[in-house]
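# how would this look folded up:
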Amino acid sequence: MILGGELLSAFGSGATVSYLIVYLYKVCGVAVAAASVLLIVRALLAIAGAAAGGPLTDRIGSKYAAAITLAGAGIASLALASARQPAFGLAAASIVTALQLMCMPALDTMLAITVPQTRRQTAFAWRQTAINFGAASGAATAALVLSREPATEGLPLIYILDGASYILYAATILTFIRVGGRQNSLPQKPEDLDGSRSSSSYRRVFEDRPMRWLLAIVAIVVSVGFTQFEIGLPALVVNGGINPAALGWMYAVNAIAVLSLQLPIQRLVIGRSRGVVLGSAMAIMTVSWMLVVVSLGHGTALLVTVGAVFGIGETLYTPVVQAIVNDLALPHIRGRYNGAQAVTHTTAWLLGAAVSTAFLASGPSGTRLLFMACMATLLIGLPAAFRLQRALPAGLARVPDPASDSADRMASRLPERTEPDPSGDRNCPTPGSIIG
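Got it, this is the predicted structure:
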């Protein structure tokens, strides 16, 4: 049910993600300059929403946090669909963004506690597949609607679809999901090891040494990887005089690569070092940017190849990161662990966008320098993956086999990880250390 809901909400998001500025300009009468400023405001609201989503999830439970924020995002999206005034449109768009990010820690937490620990990574891989399929379907539907209807009528329609998808997902969670209620097993004394700090704060998350290394990897990969896929490559098309249709082909091939390779690759990496898997993802993304640097004049063929190569890196990166976050998480602050990952992702995206804008301001030469800088950053960041590997407790260091029924039975009888590992001792006892 969760994966079906993810597919549904991704369908709505995929239909609208490329059209916000166009909608505000054509339907609400917002000046292009003001709409562009909204992108910065939305990024800040996204960070705030992700940060608030963690504590909300831990306080009321992932089920109710997800349902409330999804329903709120749906209502705000429907309000945006009815907006015809600039102020109303800007306010509705801002609320949608904040609630979209606020629900992410709850959704990550809910999926993580729905499946046994040995199957978390596979569950997140399935979710990535569902999201990509839903987003691709939504984008195709939006293109079909807008090819038949004028923008002033078609754009509100796709935002109605977006709002409905969120509300239906919230209803599905409330009706069918039986896990994710409020945590009842809070520590009797919510104090840190020295008795001076709360065990239910974000500070507790950042004291977890493996988590710190993981967040460093997230910051690197998002800022010079995913952000440049969304900003740097479109700028390459503009500055390089490439046919804009090439972008559509690139994103289509990227989606096909993720959809077709996500699950086979997850089977391939079973038993492999998680640090090596993440390092491989970073290396593959480096190769994709190397292709850009050495082949700037090759147009559509270049972009299609880059989309496919980058997609392979995505399939390695995303499920591993989300599984490690939830394997490391203390049960009573799992929402904050997922919130920390969401905040890092969003902040890194904003930083990457700012840096890329500075490079791209100088035209085609700046585009080449941007991707060279991205390559260098990924290569410099590679040791972080191996530092993470050494910091992980022994039982969490390798990708588990989701088909291991005996491992699932053992995991179900063992307590979750109860304390962060500030020393990074790989022999720290955890459920995973017995599972192997």
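# CA atoms for contacts and neighbours, from now on please.
OK.
# helices of the stretch 101-250 of the chain, start to end?
All helices of the stretch 101-250 of the chain, identified by DSSP state H, counting those that start in this stretch, fall at 120-148, 151-176, 202-206, 209-221, 227-230, 232-240, 245-268.
# quick one, which of the ones you listed is nearest to Leu302?
Nearest to Leu302, of all these, is helix 245-268, at 8.9 Å by Cα to Cα.
# which SSE is immediately downstream of that closest one?
Following helix 245-268 in sequence order, the next helix or strand is helix 274-294 (DSSP states H and E).
# would you do the same for the sequence below? I want to compare the two.
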Amino acid sequence: MTANSDTLPLLRRMAMLPRAAWVICIGMFINKLGNFLNVFLVLYLTSEGHSAFLAGVALGATGLGGFVGNVVGGSIADRFGRRSAMAVSMFGAALFTVLLPASSNVHLTIALAVLVGFFAQLYRPAAGAVLVDAVPAAQRLTAFALLRLAINLGMAIGPAIGGVLSALSYWYLFAGDAIACVLFGVLVLVMLPEIKPEPVAPMADAPTTKAGYRAVFADPALRLYVLSMIAATFVYVQTTTTLPLHIKDAHLSNSFYGLLLGLNAILCILFELPMTKLIERRSARHVIAFGILLTGIGVAGTGLTTTELTLVLTVVVWTFGEMIYTSVATTYPGTLAPAHLRGRYQGAEGMAVSIAQTAGPAAGGLFYAVTPAGHWAACVAISIVAALLILGARARPAAPAEVTRSPGL
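You can find the predicted model right below:
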């Protein structure tokens, strides 16, 4: 990477990314393209005669499994290697996804949903760690933005395919999901060299050091980062939880809400990757803080308007906030992490997102039911707190650490 590479055209910069980054991005596109289970699980279970409550419990069980998967996945990535963690994740997710519709007992189905969620998220810390390991620091923001583009494209196309498959048979949904997982797993095994950090040997006269997640959360900057991401993600998930409630209360249609989400997806696909060139040379903490604040203002602005045009404007505001901070925030743990803990640092980021995605809908819905105006005002306040937290999350000076890499990386 040359010193003036930040002036290169976007396509050239993408072409300069190492093979490992492209393997992760292509694999994630395939995975999200076939990620039907979370979208259609409730519809499937209710069609089988189960109550909406139990269907909701099963969907929540996948979230619980995903939280644990992030934690364990970080440890596996650091101990046994990135490729191993991703392969186990994808093949395990494929197996339990196929088994889930074979169960006629709803309690067994919920247990299988936990396992699906666990294996489906086990890969996440390893994938993030690969991008940190393989991509030079100057290119990481482009790599993580490309990853976001791959995810958004897959999630934009996947539900439409799932809708067609579900009209034929729900079994096709689960089979398609499993096939996508297997394809990602095979791609990783064939195309991605194993990456495993060298363990850090303690000095003979040094005191006993913390290991694993104890070492991760002993880092003050990481703790502030995690708290910031929990707060920021709590605000963002209101776009899929309390925003539709506001749309309903404003006597607007569900189809209009769908158009708002479609607008969000289109803006992300068109502008997020090119935007990296504008923000990559600025302080990561300042960029994240600004994006979080813009997201909070846009989300809170929802409560101030009930017309279609002004609601569209609020979506544009929080979408640009999302685009500004999300890729940078996902990249930031790699700035904080020593080489031998990169998987766990990425796992901590996944934990923060999982916590907010699990608690955010319930807490936001409850607060909205009590006081809608107070709820939207709280979104601004929480965003301010999140921005202040990330501003305090300064990276400590990096200690030299070795990472074993294959020549093809």
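# if we can go back for a sec, any chance of the helices of the stretch 101-250 of structure 1 in a markdown table, plus distance to Ala353 of structure 1 and mean neighbour count?
Listed next are the helices of the stretch 101-250 of structure 1 as a markdown table, based on distance: least, Cα to Cα, whole Å; neighbours: other Cα atoms under 10 Å:
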| stretch | distance to Ala353 of structure 1 | mean neighbour count |
| --- | --- | --- |
| helix 120-148 | 22 | 21 |
| helix 151-176 | 25 | 21 |
| helix 202-206 | 25 | 18 |
| helix 209-221 | 13 | 23 |
| helix 227-230 | 6 | 19 |
| helix 232-240 | 9 | 19 |
| helix 245-268 | 18 | 18 |
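# tabulate the ones you listed (CSV), appending distance to Ala76 of structure 1.
Conversion of those to CSV gives the following (distance: least, Cα to Cα, whole Å):
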stretch, distance to Ala76 of structure 1
helix 120-148, 19
helix 151-176, 7
helix 202-206, 28
helix 209-221, 29
helix 227-230, 25
helix 232-240, 29
helix 245-268, 28
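# Val253 of structure 1 against Ala308, yeah?
Yes: at 5.9 Å, Val253 of structure 1 counts as touching Ala308 under the criterion of Cα atoms under 8 Å.
# give me the neighbour count for Cys379 of structure 2.
Residues within reach of Cys379 of structure 2, counting by other Cα atoms under 10 Å, total 26.
# Three-state assignment for it, please.
helix (DSSP: H, G, I helix; E, B strand; the rest coil).
# what's it aligned with over in structure 1?
Using TM-score structural alignment as the criterion, Cys379 of structure 2 maps onto Cys374 of structure 1.
# excluding its backbone neighbours, what's nearest that match?
Val224 (5.1 Å; Cα to Cα, 6 or more residues apart in numbering).
# quick revisit: so what's the match of Cys379 of structure 2 up against?
Val224, Gly225, Thr286, Trp289 (Cα atoms under 8 Å, 6 or more residues apart in numbering).
# what's the match for Ile279 of structure 2 in structure 1?
Ile279 of structure 2 maps onto Val269 in structure 1, by TM-score structural alignment.
# then Met86 of structure 2?
Met86 of structure 2 maps onto Ala66 in structure 1, with residues paired by TM-score structural alignment.
# which residue lines up with Ile266 of structure 2 in structure 1?
Under the alignment (TM-score structural alignment), Ile266 of structure 2 maps onto Ile256.
# against Leu233 of structure 1, how distant is its match?
Ile256 of structure 1 is 18 Å from Leu233 of structure 1, where distance means Cα to Cα, to the nearest Å.
# same check on Gly4 of structure 1?
31 Å.
# try Met211 of structure 1
30 Å.
# what's around Pro338 of structure 2, how many residues?
Pro338 of structure 2, neighbours per other Cα under 10 Å, totals 21.
# likewise the one 5 residues further on?
Residues near Gly343 of structure 2, counting by other Cα under 10 Å, number 39.
# OK, contacts around the equivalent of it over in structure 1?
Gly343 of structure 2 maps onto Gly335 in structure 1 when the alignment is built from TM-score structural alignment. With contact set as Cα under 8 Å, 6+ apart, Gly335 of structure 1 has these partners: Gly53, Gly54, Pro55, Leu56, Thr57, Asp58, Ser62, Pro105, Ala106, Thr109.
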